[in-house]
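A.B. asks: Sequence and computational prediction follow.
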Amino acid sequence: MTRLEYTNIDNVPKIHAELKETFRSGKTRPVPFRKEQLAQLAWLLKDNTDRIADAIHTDLGRPAIESDLLDINPSIGEAKDAYDNVAKWAKTEKARWTFNFFAMRPKIRKEPKGVVLIISPFNFPVLLLLGHLASALAAGNTVVLKPSELVPATSQLISDLISQYMDPGVVRVVNGDVSVTTKLLELPWDHILYTGSSRVAKIICTAAAKHLTPVTTELGGKSPVIIDPKCDMKLAARRILWGKIANAGQTCVAPDYVLVPREAQDALVNELMEVYQTFYPEGDPATSASFSRIVSQAHTTRIKRLIDGTKGTVVVGGTVDVEKRYIAPTIIRDVPVDDSTMDEEIFGPVLPIVPVRDVEEAIQIVNSRDHPLSLYVFTQDAAFKENVFSRTQSGAALANEVLVHVGATGLPFGGIGPSGSGSLTGKHGFDAFTHLRSTLDNPKWVDAIMKGRYPPYTPEKLARLRTALKVRMPPRPGGARPAQKSA
């Protein structure tokens, strides 16, 4: 296993100070400089695609196709999108025209926040680190990257490549365990982006609150799938199973559990089993080059506990090898809502199928739990889809697809409530790391109109100001003013 070189904890404040000095120098503000850094980031990824894919395979056993599709290419896309559009995104905007303020030339400046910290998880060690780095660079910030220590080969490679390709006064990598992260959180950042578990997010938000640092979080949760019994069941099975086995289920937007009307459960299970055979014709994919491994033995043990405790029936998979960090793709039917697999986000290749009475019960189950990062529905019925979407809450809502919205150009990616706060990717990522600074430039002649604001105050001045600043009111609801209650 590759050894990850940890950053000396005593150097962490120095790195922060150096990046703050760079930011205060104004070096990162010009758009041409930002584009140069974004181009370097894009080429870092392009030049080293095979090395990065190999490193991810070392850490996670992930097939190169999955790394290209879900991690590396989307990161290149983020860098290129920012490169192409940063001049437009960063342009000062005129405020909406109003008669009362047009003379003051109100504008909105797009300014970088300062020195930002990006903390990424193990499951997508490139996209959730370097993809977000593109947003921070486009916004004109200096950045500290904290990769996950659970993927040492990938984190070490990224550290080496950042030092080769990027300006060290603008981007630095800090590697280490909890002690290093704790030291980072003692410092006053201008923004923190954290992707990971809600448990750690609470720690990070508490630490950030001491400095009143704004935080964006991407957390996850149990993303449900609701099945319309009239849907294309074969299509649903193929896409759901792919979404569950990609990266061995270690994605924050993986389909976590399926809610299907009881009478349609057999049809769905049969289709899932057929799809499984086409994905892994050899049977158990323990030796397949098309299936990843769990990141650690501890995570493997946790997921094994969920399988061992299920009250449902395992119809596919169930094989676990803790030492080799292997869990076979596992499908469990007849799962009750109080099952072990329903207690927490699974974050592994285990798919519980929960039979329900109808879509109403499915919606009730979803609404009884924390808002998920994603919600999926499979249906060809527009009314069915709208019923589910309009009566639930989630970070994203997809029909007849899973996972791929994360890389959809122009869509914000983010959660709601317990599944996260704030939005990222593309222009939305730029906005997350940008301060919208209001400006006015009021000419002298306006005082001829607004001189009533200066003392001494008189009834005549009040009357003139009320006339000048009069707001055109909307129609009164009900038509009549409510009767005044006596004191």
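C.D. replies: Now that the structure is in, tell me what you want to look at.

A.B. asks: switch to C-alpha atoms for all contacts and neighbour counts from now on
C.D. replies: Will do.

A.B. asks: Relative to A254, how far out is R325?
C.D. replies: 19 Å (Cα to Cα, to the nearest Å).

A.B. asks: Touching, N247 and R62? I think so.
C.D. replies: Yes. Under the criterion of Cα atoms under 8 Å, N247 makes contact with R62 at 6.1 Å.

A.B. asks: let's bring in a second model and compare:
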Amino acid sequence: MTNYDDILQRCRTAFANGKTRDLSFRKKQLENLLRMYEEHENDMINALDADLRRPKQESLVVETEFLKNDVKNILYNIDDWVKPELPPKSMVNLMDDVQIYKDPYGVVLVIGAWNYPLQLLLVPVASAIAAGNCVVIKPSEVAANCAKFIQETLPKYLDNECYPIVCGGPQETTELLKQRFDYIFYTGSTRVGQIIHAAANKYLTPCTLELGGKSPCYIDKSVELKTAVKRILWGKLINCGQTCIAPDYVLCSKEIEVEFIKEAKEILKEWYGDNIKDSPDLSRIINKTNFDRLLGLMKHGKIAVGGSYNANELYIEPTIIVDVKAEDPVMQSEIFGPILPIYNVESAYDAIKFINSREKPLAIYVFSESDTVVQLFKDKTTSGGFCSNDVIMHCSVDTLPFGGVGFSGMGSYHGQYTFDTFVHKKSCLGKNLKALGEKLSSGRYPPYSERKANILNFLLRKRRPLPNLYLSHILVFGLGVGLTFLVNHYMQQSDNN
């Protein structure tokens, strides 16, 4: 088994020497990473095809182009992101240097997932590099071809001391988690996320856990149903449903269900033809374990669309199940496959009650032309993210944080939020020893007096912020100058007395 002690020690030595803190070094590593994406795009697509039989267009959009744009965005913005933040100052700190410093954690661990085996691993890795950390990179062993690509190709582009790659299954990961990391970023199931979190607790290691859950999709009678069905089916079937934010089940009335089934049959034929199994545009299930699990979920309720499968090809036809009960297995665990159950509710309020009776989902989707209904779901439910009249697309906005809540995860990332995940925001206060500043703060020293207490209360009093930022700064500066003279005057009087 790999000697993880040696790997971690090399990383710690490199970090202690300041190698990864150097901004030019970070930029060079990111440029190398981008070059790998560009030079090996076909190799990446081939590995994804070998693991998931994923259509090339899907892999381009959700993996290779996504990764290239992610690194470009970091390189465009890193000079601003690394700068200390300058928060507003109160009157008592008028003469001080107040900053929030972006401090890298040190040696971080990033564990990827098998369903998007390149994107979900390398997006956090890129920002961990940008933030100045050393990164131990652990691809998912389930997507074996992508793991092999990472192991063989990435070391040719990144510094091997600072960014080692470790491979293996549950046994190796268990041993790896015995090491002390400064931060852990994990993407995967809630069950394994709990194990990761428990291991991290030994050293009080902070974590981001990007998990999953059953993301509901409510439809009311106000929508243009054909468009709604198209968007829901696309979100359910991209990567053959093996997406953490895929719509897991539909909530609607029986009347809408009937029309939904009708539209779905026409759309599936339009997309995949008469023989869906032969279509090149539908991925396959990752392995037999998940294939068998999904077949088990199809045993309850009534199959209204699809239902066929081929074990040799790990193929499951897009399937819609009706007449399901809340306690059926398909309504209890995250589906993670091309199966869509429909659970009947009579109103938005019934849907909200049903959603709130379960664990908090990673996403909630609402299809309605009523702003009141959409706002009702926003106000009355809790989820990692929310999207109205579409599915999954909120994940594509890199100025929005992406992450779960409760059993669907903790922490968030994407865009600058990923960079911020991998830095500790260190509060820094700089004061000087000059006479003016000392006079301003000398009221804290004994002997205490009512006059000193009045001055301190005035300085420390919270005031309503002014609407204009510049006006506020000007007034605070003017008050500070005047206050300095007043403090100086009172202190002189105190000295004379």
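C.D. replies: Cool, got the structure. Just so you know, these numbers come straight off a predicted model, no measurement behind them.

A.B. asks: Tally up the residues packed near whatever residue of structure 2 lines up with R293 of structure 1, please.
C.D. replies: In structure 2, R293 of structure 1 lines up with R284, judged by TM-score structural alignment. Neighbour count of R284 of structure 2, defined by other Cα atoms under 10 Å: 25.

A.B. asks: was I right about M331 of structure 2 contacting K325?
C.D. replies: Yes. The pair M331 of structure 2 / K325 is scored as a contact, 7.4 Å apart, by Cα under 8 Å.

A.B. asks: quick one, strands of the stretch 351-487 of structure 1?
C.D. replies: Along the stretch 351-487 of structure 1, the stretches classed as strands by DSSP state E, counting those that start in this stretch are 374-378, 396-399, 420-421, 434-439.

A.B. asks: Pick the most buried one from the ones you listed.
C.D. replies: Highest mean neighbour count of the strands of the stretch 351-487 of structure 1: strand 374-378, a mean of 27 (counted as mean count of other Cα atoms under 10 Å).

A.B. asks: quick one: that strand aligns where in structure 2?
C.D. replies: The aligned range for strand 374-378 of structure 1 is 363-367, by TM-score structural alignment.

A.B. asks: Over to stretch 176-195 of structure 1?
C.D. replies: So stretch 176-195 of structure 1 sits over residues 168-187 in structure 2, by TM-score structural alignment.

A.B. asks: Report the separation between V487 of structure 2 and H473 of structure 2.
C.D. replies: Distance, V487 of structure 2 to H473 of structure 2, using Cα to Cα: 20 Å.

A.B. asks: What of F291 of structure 2?
C.D. replies: Per Cα to Cα, F291 of structure 2 is found 63 Å from H473 of structure 2.

A.B. asks: next one: L429 of structure 2
C.D. replies: The value you get for L429 of structure 2 to H473 of structure 2, if Cα to Cα is used, is 19 Å.

A.B. asks: follow-up on the earlier one: want to throw the strands of the stretch 351-487 of structure 1 into CSV with distance to A468 of structure 1?
C.D. replies: Formatted as CSV, the strands of the stretch 351-487 of structure 1 follow (distance: least, Cα to Cα, whole Å):
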stretch, distance to A468 of structure 1
strand 374-378, 49
strand 396-399, 45
strand 420-421, 41
strand 434-439, 22
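
A.B. asks: returning to that earlier point: so the match of R293 of structure 1 is in which element?
C.D. replies: Counting by DSSP states H and E, there is no helix or strand that carries R284 of structure 2.

A.B. asks: what residues are up against it?
C.D. replies: 52-54, 239-240, 313-316 (Cα atoms under 8 Å, 6 or more residues apart in numbering).

A.B. asks: I'd like the distance between the closest residue to S283 of structure 2 other than its chain neighbours and T243 of structure 2.
C.D. replies: Once flanking residues are discounted, S283 of structure 2 sits nearest to R54: 4.5 Å by Cα to Cα, 6 or more residues apart in numbering. R54 of structure 2 sits 13 Å away from T243 of structure 2, going by Cα to Cα.

A.B. asks: who has more neighbours, the two?
C.D. replies: R54 (23 against 20).

A.B. asks: The counterpart of G18 of structure 2 in structure 1: neighbour count?
C.D. replies: Superposed on structure 1 with TM-score structural alignment, G18 of structure 2 falls opposite G26. For G26 of structure 1, the count of nearby residues is 11 (other Cα under 10 Å).

A.B. asks: T92 of structure 1 now?
C.D. replies: 16.

A.B. asks: just A209 of structure 1 next, same as before
C.D. replies: 12.

A.B. asks: What separation do you get for it and I363 of structure 1?
C.D. replies: Counting by Cα to Cα, the gap from A209 of structure 1 to I363 of structure 1 is 35 Å.

A.B. asks: With P121 of structure 1 instead?
C.D. replies: 30 Å.

A.B. asks: And L219 of structure 1, by the same measure?
C.D. replies: For L219 of structure 1, the distance to I363 of structure 1 - Cα to Cα - is 22 Å.

A.B. asks: In terms of neighbours, single out the busier of those two.
C.D. replies: Shown here are L219 of structure 1 and I363; by other Cα under 10 Å, L219 has more neighbours (25 against 17).

A.B. asks: which one in structure 2 is aligned with the more buried one?
C.D. replies: Per TM-score structural alignment, L219 of structure 1 is aligned with L211.

A.B. asks: repeat for I365 of structure 1
C.D. replies: So I365 of structure 1 corresponds to F354, using TM-score structural alignment.

A.B. asks: And L69 of structure 1, by the same measure?
C.D. replies: For L69 of structure 1, the aligned residue in structure 2 is V61 (criterion: TM-score structural alignment).

A.B. asks: One more: G426 of structure 1?
C.D. replies: Alignment note (TM-score structural alignment): G426 of structure 1 maps to G415 of structure 2.

A.B. asks: Check the gap between its match and D398 of structure 2 for me.
C.D. replies: Taking Cα to Cα, one finds G415 of structure 2 at 5 Å from D398 of structure 2.

A.B. asks: more neighbours, the two?
C.D. replies: Between G415 of structure 2 and D398, counting by other Cα under 10 Å, G415 is the more crowded of the two (21 against 16).

A.B. asks: List the contacts of that one.
C.D. replies: By Cα under 8 Å, 6+ apart, the contact list for G415 of structure 2 reads 70, 73-74, 398-401.

A.B. asks: Of those residues, which belong to helices?
C.D. replies: Counting by DSSP state H, the part of these found in helices is 70, 73-74.

A.B. asks: for stretch 285-292 of structure 1, which positions count as buried?
C.D. replies: Neighbour-count burial for stretch 285-292 of structure 1, counted by 16 or more other Cα atoms under 10 Å, picks out 285-286, 290-292.
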